[in-house]
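1. structure, please.
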Amino acid sequence: MSFVLSRDDPRKQIENIQRKVDIFHGHPLQIYYQETFHLELEYYWSFDDCRISKIVTKLQPLDDSTSSLVLDDVDLKDSGVNFAYSVTLLHHGCVVHSVVPDLPWSLAKSLRPSYTLYNENHLLVNIPMLFTHMLDISPHHEPCCHIVVPRDPSESGPSLAPLHGWGPHVMVDLNTLDVVTMGVSEKDLTSTFKSDTVIENKLAIMHYVIQHEGNMDLAEELISWLCLNQHDGLGGLQRVMQEYLISSTFAVTRRSLPASAGALMNCLPFTLHLKFADVKAGSASVCVSVCALWRGAAAAVVLAPRQRVAQFAEDAWTRLWLALCALAAPRNRLRPDHVRERLAVTLHCYQPEALSRCSTPLSPTGPPLPARRPSLAAQDSLPFLELDVCTTSKQEHVIAANLRAVSVHLMTESSNNNSGALESGVHALATRWAAAQLDAARALCRAVVRAVGAVPQPHQTKGFPFIDEMDSTHALILFKTLEQYYVATDSIAFPLPQGFSSFFTYLGYRTLPFHAFVQYVHRNVFELQIDVLKAIIASKDDDKKRSVNNKLRLIQIVGEGRGRRALASWPSRAALLLRARDHAAALLSGVSAPTRDHAPHRPVKDTGIAALPAGERLSPLDTFLDLLTAKASLNELDFNLIIEATLASVQQDTAA
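-> Alright, predicted model coming up:
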């Protein structure tokens, strides 16, 4: 053992310790192994209250031998060795343990992992011949994401060591003396995402691509690929979509937020995958766990700023002190499922016909996003018109619910942590969060429709005509994909783009059996707004009688106002009879007749008095009109509607 005093700080002392680990087992050949580890122990001598104390501040290896071999079997069988390594995160107050179980002893004893700080937010652990492990150590959120990129199988691997003075991420192979630049390329991430890896690894890749790389184009490409290759089932696709929505919303909000309100970002969700999960890389599995170092004992590790000689100097140690103090009183992050529960209650009071249209004020979202590639910019068009034709929009209702939930949560957490000065940033953060939610939902919808080839060409019309031009198989595939998109957004209370609800409803009417379509309507998945209701009413079907009965059933489901508007635009004999009966019933009951919003039409040929039974000088129509004129004024009576409906009814009875 040797030690040396630091030139920068006379209180600092560094010791180099050489330790040998003996591995002995009762094998008949008496095999004996000895591993040597060189450690650097750094500590400070503290003179306080007439006492001399030694505070250990860093314990790190001097070479790449930072792993440990845990022998589970005294016979050292090929499947009885666990390869483990640990990473201490001081700024999070925890230790991340990684274990690779059941490795052959011949392979495990030759592994020498290398560690590289990659892009300030990740620790790159390279395990030769097995995999590359990316640990997310970002100071902006808790450590819970890790990516395992498998390596190509080989008989031997490099023995890497850090090379100082050659730039970041540079290492040297001790076997060949080749200089290697460590990194994870976009190609490696894409191939890992498209492999048969577990869904947790795909979620971590999506989190890394969006929040740390800011590569939205790659994220949309991965979403589009997953829509066509659902190896993990429908649940896996929905989880990746939800991760895309949460990650992109968090990243855009943090990028556009003023520095004064940055501390409030710790109250908002950054991912839905909050725990480390085991990942299988080829034939090896990586088991990751976290344990806490201490509970609020920051003073045992770092001196407080007031205890230092230079009290007002800001450096890495003062920032570490602030991070450790924040761990003592952690903030609760807003959970999307809680917002969804509150939204489900308010949706019972959501009545589009009764509410007036309003606009939700949103603050600007900061600088615009980087320009997209020209190959993708031409495909940004959605297959529907981004416009809601209704008195009020469900999108605004969802945005208002998110604004209210985020604002209340931020105010609650700020008051609990005595940070009243941050209350001024609550409005800025809440409005930017709501706007980023809408942008993320629109971008995800764009990636989904592009995956199934539902992007309209310049000569095609958007909206309902685009669905009518699609063949049945293509329309069904589009519906199933958009259904997963709807479930992913609805389960975490994200708003949908304008015009999506009507487009999705009409697509379901064209692809699903009518009984299934009605079930979707009763469960509030489909919204029968006036635009889609008119389109369904005006559509032509093969079975005319069944079609009329189905359309009448839909009119009974919707509200009274929308039902009357739909009947007025339906050129059918059944609609004409219903409108006339409703008009006559209103007059006979003394209720003011509804507004005449129908266009005069005659579904059957008008034959005048000849349509009535012959031999009657006083027709039933005249008798009925006399009754109506006795109950109502002539200004309220719609003679044309009554006459057309009576003639249509008589001709229908005659034809029968």
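
2. contacts, neighbours, all on C-alpha from now
-> OK.

3. what about the strands in the stretch 1-150 of the chain?
-> For the stretch 1-150 of the chain, the strands defined by DSSP state E, counting those that start in this stretch occupy 2-5, 12-24, 32-48, 51-61, 68-71, 81-89, 94-103, 114-118, 122-127, 131-136, 146-150.

4. looking at those strands, which is buried most?
-> strand 146-150 (a mean of 24; mean count of other Cα atoms under 10 Å).

5. got the contact list for F526?
-> 501-502, 504-505, 520 (Cα atoms under 8 Å, 6 or more residues apart in numbering).

6. what do you get if the cut-off is 7 Å, keeping everything else the same?
-> By Cα atoms under 7 Å, 6 or more residues apart in numbering, the contact set of F526 is 501, 505, 520.

7. I'd like the residues you listed laid out as TSV, including neighbour count.
-> Listed next are those as TSV, based on neighbours: other Cα atoms under 10 Å:
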residue	neighbour count
S501	22
T505	22
Y520	17
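
8. just those: which are in strands?
-> Of these, none are assigned to strands by DSSP state E.

9. of the residues you listed, which belong to helices?
-> Among those, the members falling in helices (DSSP state H) are 501, 505, 520.

10. I'd say the second one and Q529 touch.
-> It stands for T505. No - with contacts defined as Cα atoms under 7 Å, T505 does not count as touching Q529, sitting 9.0 Å away.

11. for the comparison step, fold the sequence that follows:
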Amino acid sequence: MLKLKPKFDLHRDVVSDILRKEASVCRVEEYSGAVDTCILNMERDGGILYSWKGATGTTRIGKYDPQTKQNKLLYTFDKQVCVSSCSLNKEETLLGSMCVCCSQPLNDNQELSYTVVLVHKGCSKMFTVSLDSSRSSQKATQLHPLFIPMGYYILVYLPGYFLHCINTRQQEMLCHSLFLSGLDVDLGLQYQSASFTVLGVEEESNTVLLDLASGRICTAELSPAYLLQILRTDTPTCTSRTDPQRLAALHCLLVYMGNDPELEPKIIDWLCDNVTAFESFDQIQEFILASLYRISYEKSLSLDKVLPYSSVFDKKEVSVCLLEVPGVSCTTELHTEPVFKGKARSLQGFWSELQWNTERMKYLEAVPNPRYRTSHIQADWDKLRSERRRSSSHLKHMEENTKKVLSMVDTWSLDKKLVPLFQEEDHQQRALIGLMVDKLREHLNRHLPRLGKKKIDSLVVNYVAKLLELIRHMLESVWLKYKLGPRVLCFTQQGSPAEWAVFHFMFRTLEATRGLCLPLPPGYHTLLAVLGVRCLPHHTFLQYLDHGLLQLTETFVSRLMTDLDNSDANEKLKFSILKRLPEPMEQRIHQLWDHPVSSASISRDYVRTLLEKHNKNKGFAFTGRDKPGFRPEFLPLTYLAKILSDVEEQALNPFEEQENVDARFVEETALQQTLILLGFQDK
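-> Just a heads-up that it's a prediction; the model follows:
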């Protein structure tokens, strides 16, 4: 019923041509050696990719064109390796992130070696894994790993032994690649890996697999549910998960799968349930940097090597468990630098971009610390806070940076107003925002000048704006998780367990951002202080202030003074807070609190202002001797009274237009205190 028409025959179309070429290489009339030809992939244009072992101990990759009936050599390894799969771009150069994978036979020490050649990065990584010989029921020649490309990940799978998800984009450290071992490792393939081959990549995250044994074709993708299971420490099957596995799984979820809108809330939910930092890394810092890296990398691929993606590099001492994987060794080999022949102007399209990427990679590999470190800003930030006076031009420049950032934030979903941020002036955070824009712009201009100043300025402003919006989004998710409402902004009620959980999460976020010297959205410190008053005992709250863990903002103190009544406990708290305020803020806060102590402070400031004005008036003459009532025997007191009387009109009246201050009350209080001091009245 079917009429079959042969389209491709490996022996007829490929092997016969290979034998002729090998005979020519060996300078013999007929080549009789084995070439071990293997089909690797079928391209969309119908071309067949294959590999074979050459006569000189090499492994070669070729392509058969069904239109021209011609074979073309694409790539040659200088040794015999096992190639699992590969693909091409339109210029017919190898691509699974321009990587080539190969493995070597099992050695006498029961060690399996496999190599991932990162063509686009000019280096190769050779991994050696020690296998458990007691579990090996196969011959050494039968143990071949399966290489599966998944976007910029390369999965190396040996059933019953290990699964290695190699992160080719973030390959500086082993801890950003997920390595799982043991009998629990299972990809869900029903047959041995040798019976599977990779046909191609259907989408960026999907790979097409061909089961040679059953003739079935299926698509494969990484499972976010499985990676989330690795993160969760409360799952019985994950009690032995190590920090490197959690870190690698977290980066895969955030960077590789981060565009899934349903995934981020689950990760934030996991952060809420695991607030305390792990022993070797801070998961909140990793969430912030990895998310920003993904967002920025999508806008410009050039940012790959210059933006931070992990807080591990900012640590003074990296934990040993992040530098090593038990049973796995890795060696890196730098390849000969590629050379482009001809003039650069003759290169167009793909080749022009490849040339620039190659030159950029060579430069970034040569210079020390090309990746921006957020901690580098710390010294400048400490200096900025310690200096009382800065040039007006510098401050104006910093403020312009901040305005650019906040203008972008203001365009993003501020109508929700679920969390009250970006609604007040926070001069300290505004200064840090402006400083970060300056330093990041300077870094990109130094390492990526080709992008141009206008493009770099746009990328930097967007990066910092996304940082502020990301933190706000985190808080909104936590707010929804614990179902908090407007009542959390009220000082008169005790905090609930849900509010305590939010306070703990916000406090840990503050610690994480301080460790990286990252700015927070204006209003963050006010909100955290409000939750602190509600959730902490008063003496504990004051200790948090004294140790610099919480920060007093003018908005917070103003609301505290007006919203709380003057009960004994609240009055004591207010006095304690007033003592901790800088003098300018203290003077402004006294105007808001209707209390005798506040009124007395206003009176003292008023007198001080009069005296300071008097000292500035040169040539002031005292002419009170001619006036009646002059008493020379009390000259100091009379002189002071006359000075106050003569300069009173030159100072602003502190009681004018102040609804909360009773001038008559202040006068009576002052008279009563005078009588007490003179002994005419008891306290």
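
12. closest to I477 of the first structure among the contacts of F526 of the first structure?
-> Using Cα to Cα, T505 comes nearest to I477 of the first structure of these, at 14.7 Å.

13. ok, and the closest non-adjacent residue to that closest one?
-> Spatial nearest neighbour of T505 of the first structure, chain neighbours left out: F526 (5.1 Å); criterion: Cα to Cα, 6 or more residues apart in numbering.

14. equivalent analysis for K20 of the first structure, please.
-> Leaving aside its sequence neighbours, K20 of the first structure sits nearest to T36 (Cα to Cα, 6+ apart; 4.4 Å).

15. same question for V275 of the second structure.
-> F505 (6.3 Å).

16. do V99 of the first structure as well
-> In space, V99 of the first structure is closest to A84, 4.2 Å off (Cα to Cα, 6+ apart).

17. tell me the contacts of that neighbour?
-> 67-69, 98-100.

18. how close does it sit to T346 of the first structure?
-> Separation of A84 of the first structure from T346 of the first structure (Cα to Cα, to the nearest Å): 50 Å.

19. what's the answer for T365 of the first structure, then?
-> 27 Å.

20. could you do V99 of the first structure as well?
-> Counting by Cα to Cα, the gap from V99 of the first structure to T346 of the first structure is 47 Å.

21. with L268 of the first structure instead?
-> Here the criterion is Cα to Cα. By it, L268 of the first structure lies 22 Å from T346 of the first structure.

22. how about the strands of the stretch 1-150 of the first structure in TSV, adding distance to R306 of the first structure?
-> Compiled in TSV, the strands of the stretch 1-150 of the first structure are given as follows (distance: least, Cα to Cα, whole Å):
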stretch	distance to R306 of the first structure
strand 2-5	25
strand 12-24	19
strand 32-48	14
strand 51-61	17
strand 68-71	39
strand 81-89	24
strand 94-103	25
strand 114-118	31
strand 122-127	31
strand 131-136	32
strand 146-150	37
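
23. secondary structure element holding the corresponding residue of the first structure for A501 of the second structure?
-> Per TM-score structural alignment, the equivalent position to A501 of the second structure in the first structure is I477. In this assignment (DSSP states H and E), I477 of the first structure forms part of helix 472-491.

24. circling back to that earlier point, of all the strands of the stretch 1-150 of the first structure, which lies closest to D217 of the first structure?
-> strand 146-150 (19.7 Å).

25. helices and strands around that closest one, which ones?
-> Packing partners of strand 146-150 of the first structure (3 or more Cα pairs under 7 Å, 6 or more residues apart in numbering; DSSP states H and E): strand 131-136, helix 199-207, strand 279-281.
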